[in-house]
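Trainee: any chance you can model this:
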Amino acid sequence: MPKQLQHFDAFTVSGLSIRTQNSDESNPKTAKIGALWRDFFGRDLMNSISNREPNTPIYGVYSGYDSDQNGLFDVNAGVRVSDLLDNDETDVEVGATTNEFTNIDIEAGEYMAFPTTGDMPQRIIDGWGMVWAHFEGETTYKRRFTTDFEQYVDNDNVVIYIAVEKK
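Mentor: Below you'll find the model as predicted:
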């Protein structure tokens, strides 16, 4: 079944970041993503990030890919923020760290939506399995491996968005 395509203009997410790879995430001794989210929620960081846009969903952003889903990549747990230049931060770059938060620019472009179902966190694990399976057989679009993200509107409405381009 084809997934829905959605265009996104560029926007910025600010939050906590780690660098990992999928092979590490499959081993509880080396997994980092769960601890990242526990830290984000445990410290109530959603409400501590400056320039947070009102009513922003929470985002899990995947970027800085070394290669593909098998290489290293960055994961950011954060919220959408307004223009950082409004906060006198004139030299902030993509991936720059402001205080303890890392700012990630979501690239403008086409994203394929993968809605998730089930209980957390298994719904996210299963959602990524659906993404990988889809692109093993997909012939029209390919993953760009630039910025991908999970958008957490609430526990019942989580969508994984994958940056794509036509082959």
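
Trainee: for the rest of this, base every contact and every neighbour count on C-alpha atoms.
Mentor: Fine.

Trainee: from the contact counts, what lies against the longest helix seen in the chain?
Mentor: Secondary structure of the chain per DSSP state H: the longest helix is helix 122-137. Helices and strands touching helix 122-137, by 3 or more C-alpha pairs under 8 Å, 6 or more residues apart in numbering; DSSP states H and E, are strand 109-115.

Trainee: and this one, please, so the two structures can be compared:
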Amino acid sequence: MSVSVTIGQAIAKEGFKMSGTSARTTNAAEMSGNGVIGAQWGQFFGNQVMEKIANRKNDTILAVYTDYESDETGAYTYVLGAEIAEAGQDKELRTIAIPDQKYVVFTTRKGPVPEVVVEAWQEIWSWSKHNERAFVADFEVYDGRASDPANSQVDIYISIK
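Mentor: Predicted coordinates for the structure are as follows:
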């Protein structure tokens, strides 16, 4: 099977705020089955977190990788939520600010979310060997194209220097 990930041109994106649930993890933990991301998604939907995000700009789910310890081998914080106009008062949710940044956008093929996202990250890690990532904040965009988990397309923004 051929992996189909589209790599876009470098773009500049204005910073934004988002609110959601957060957890600390590593890629090694996630790949070994001892990670937290799968459970975090389950809790996100099970606890209807999206409905709790005050001042939400839209219904697009963002999955942000930030607070990098080092690079893709170190620990990072995974924040699952949505873009907001301003911070709400909910103490259960974490609000973060994503700074103005340059990104390269990777777009997955259409398919089952877990499969296409993992494929895209494998492509990103390969791409990273020859390109300089900034490790500021990277994020996945789950918009209307991801409404069917069995046939979704996701954009992944990778921060670059």
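
Trainee: now the TM-score, please.
Mentor: Once superposed, chain against chain, the TM-score is 0.86 (TM-score structural alignment, normalised by the length of structure 2); 149 aligned residues with a C-alpha RMSD of 1.6 Å.

Trainee: got a list of contacts for the longest helix of structure 1?
Mentor: Contact partners of helix 122-137 of structure 1, identified using C-alpha atoms under 8 Å, 6 or more residues apart in numbering, comprise 114, 115, 116, 117, 142, 143, 160.

Trainee: could you tell me where that helix falls in structure 2?
Mentor: Taken onto structure 2 by TM-score structural alignment, helix 122-137 of structure 1 occupies residues 115-130 there.

Trainee: show me what counts as buried in that stretch.
Mentor: Buried residues in stretch 115-130 of structure 2, defined by neighbour count with 16 or more other C-alpha atoms under 10 Å: 116, 117, 119, 120, 123, 124.

Trainee: now do the longest helix of structure 1 against strand 109-115, angle only.
Mentor: Angle of helix 122-137 of structure 1 versus strand 109-115, following axes from the mean of the first three to the mean of the last three C-alpha atoms, to 10 degrees, is 120 degrees.

Trainee: which SS state does the most centrally placed residue in structure 1 fall under?
Mentor: Nearest to the mean C-alpha position of structure 1, by C-alpha atoms, centre = their mean, lies residue 61 at 1.6 Å. Secondary structure state of residue 61 of structure 1, per DSSP: H, G, I helix; E, B strand; the rest coil, is strand.

Trainee: residue 82 of structure 2 matches what in structure 1?
Mentor: Looks like residue 82 of structure 2 aligns to residue 79 there (TM-score structural alignment).

Trainee: no wait, residue 29 of structure 2
Mentor: By TM-score structural alignment, residue 29 of structure 2 lines up with residue 24.

Trainee: how big's the offset between the helix or strand that contains that match and structure 2?
Mentor: Using DSSP states H and E, residue 24 of structure 1 sits in helix 22-25. Superposed on structure 2, helix 22-25 of structure 1 shows a mean distance of 0.6 Å to its aligned residues (mean C-alpha distance after the TM-score superposition for structure 1).

Trainee: the following helix or strand past that helix packs against which elements?
Mentor: Per DSSP H and E, the first helix or strand lying C-terminal to helix 22-25 of structure 1 is helix 33-42. The contact analysis (3+ C-alpha pairs under 8 Å, 6+ apart) places helix 33-42 of structure 1 against strand 11-20, strand 73-81.

Trainee: any chance of the ones you listed in CSV, plus distance to residue 135 of structure 1?
Mentor: CSV is the format used below for the helices and strands packed on helix 33-42 of structure 1 (distance: least, C-alpha to C-alpha, whole Å):
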stretch, distance to residue 135 of structure 1
strand 11-20, 21
strand 73-81, 18
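
Trainee: most packed of these?
Mentor: strand 73-81 (a mean of 25; mean count of other C-alpha atoms under 10 Å).

Trainee: what's the angle between that one and strand 11-20?
Mentor: 150 degrees.
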